[in-house]
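[1] got a predicted structure plus its sequence, pasted below:
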Amino acid sequence: MDSQNNKSIIQFTNPELVESIFMENPNYKGSLDISQNMMISTNHSDIQIESKFNKSSIVSLTVSNFNQINMNSNKPFFIRQTMKAKFIWKKGLSTEEEEDLLKVNAASLLLSYIRPQIRSITSLSKFREQNIPFIDFTSQL
């Protein structure tokens, strides 16, 4: 397949790491072999007119196991990663199609950058490495 002639209607800038937190909870006394439930949230900026032919939006995705760091919680560690990128597409899509691109395609792409970071960071700790499963972002539509 020719990557130049088969480009998707949506393109993106190099994703940027915006936030990275890993902190062990010194008060945790439980098992080291525990899987953490990760929360995933996405945000995107207002859609902008990029040029005569294109529109764009900046999308960020955060994966975290906490809302607030509380050393008295039953969490073995606190982890949060946020990545962002600018997504650009050709004009002519409906508002619904644009929202779908941002909520599904952009989120999936950014998660593919965060997934190995979460695994790598947790594998370097004394706790069980955390593997984020595939996520169905279409359920948010």
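    Received the coordinates, thanks. Residues are numbered from 1 along each chain as shown.
[2] please count neighbours and contacts with C-alpha atoms only from this point.
    Fine.
[3] helices along the protein, start to end?
    Using DSSP state H, the helices found in the chain span residues 95-100, 107-123.
[4] and the strands in this protein?
    In the chain, the strands defined using DSSP state E lie at 10-12, 16-24, 39-44, 48-49, 54-64, 77-90.
[5] can you redo the ones you listed as JSON lines with distance to residue 30 and mean neighbour count?
    What follows is the strands of the chain, written out as JSON lines (distance: least, CA to CA, whole Å; neighbours: other CA atoms under 10 Å):
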{"stretch": "strand 10-12", "distance to residue 30": "42", "mean neighbour count": "16"}
{"stretch": "strand 16-24", "distance to residue 30": "13", "mean neighbour count": "14"}
{"stretch": "strand 39-44", "distance to residue 30": "21", "mean neighbour count": "15"}
{"stretch": "strand 48-49", "distance to residue 30": "48", "mean neighbour count": "13"}
{"stretch": "strand 54-64", "distance to residue 30": "20", "mean neighbour count": "21"}
{"stretch": "strand 77-90", "distance to residue 30": "11", "mean neighbour count": "21"}
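[6] dropping in the other structure now:
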Amino acid sequence: MKKSDFKFSNPILLKTNFLVNKEFKNNENVVIDNSFNVSINRDESSNIAIVELTIEVGREELKTDVPFYIELVIGSAFSWDDVFDENTLQTLLSQNAPALLLSYARPIIHSLTSMTPFPAYNVPFYNFTEK
């Protein structure tokens, strides 16, 4: 195995918003929606891009059918050597980078939700190759 030519710096937690629904009645069949937004800020003069992943868990309206709402933004600087063509680079920035950032956000979300009266929430795996 060889180290990748696509590198990243330590991810940084940029924002968290966490609301607990005090009106929520514990329900075994809770469906928690997740949504994602990927922001790529690429410096065209160098091989560096800042990628930010915004994750929303639940709904901010906190209707009685959701136990909480989380908005979390995590980002990192990604860099690469001149070995990638433009299509491969776009794939790395739009798919691989957010998947990596989600892996760093997952334990943060688990930790936040473990401090509620509800079971801790584990963000499922997502396929960033499909919109």
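    That came through fine. Bear in mind that the values here come from a model prediction, so they are computed numbers and not experimental data.
[7] hmm, back to that, dump the strands of the first structure to JSON lines, plus distance to residue 125 of the first structure.
    JSON lines is the format used below for the strands of the first structure (distance: least, CA to CA, whole Å):
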{"stretch": "strand 10-12", "distance to residue 125 of the first structure": "32"}
{"stretch": "strand 16-24", "distance to residue 125 of the first structure": "9"}
{"stretch": "strand 39-44", "distance to residue 125 of the first structure": "20"}
{"stretch": "strand 48-49", "distance to residue 125 of the first structure": "41"}
{"stretch": "strand 54-64", "distance to residue 125 of the first structure": "16"}
{"stretch": "strand 77-90", "distance to residue 125 of the first structure": "10"}
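[8] list the contacts of the residue nearest the centre of the second structure.
    Residue closest to the mean C-alpha point of the second structure, counted by CA atoms, centre = their mean, is residue 102 at 3.7 Å. Contact partners of residue 102 of the second structure, counting by CA atoms under 8 Å, 6 or more residues apart in numbering, are residue 53.
[9] quick check: it vs residue 40 of the second structure, distance?
    Residue 102 of the second structure sits at a distance of 15 Å from residue 40 of the second structure (criterion: CA to CA, to the nearest Å).
[10] what of residue 80 of the second structure?
    Look at residue 80 of the second structure and residue 40 of the second structure: by CA to CA, they are 15 Å apart.
[11] what does residue 60 of the second structure give?
    25 Å.
[12] what's the neighbour count on residue 106 of the first structure?
    Neighbourhood size, residue 106 of the first structure [other CA atoms under 10 Å]: 27.
[13] spatially nearest residue to the corresponding residue of the second structure for it, not counting backbone neighbours?
    Matched by TM-score structural alignment, residue 106 of the first structure corresponds to residue 97 in the second structure. Excluding the flanking residues, the one nearest residue 97 of the second structure by CA to CA, 6 or more residues apart in numbering is residue 51, at 7.0 Å.
[14] OK, contacts around the aligned residue in the second structure for residue 43 of the first structure?
    Aligned against the second structure by TM-score structural alignment, residue 43 of the first structure finds its counterpart in residue 39. Going by CA under 8 Å, 6+ apart, residue 39 of the second structure touches 51-53.
[15] then residue 67 of the second structure?
    Residue 67 of the second structure makes contact with 20-22, 24-26, 58, 118 under the criterion CA under 8 Å, 6+ apart.
[16] please redo it, this time with the cut-off set to 6 Å
    Contacts for residue 67 of the second structure (CA atoms under 6 Å, 6 or more residues apart in numbering) come out as 21, 24.
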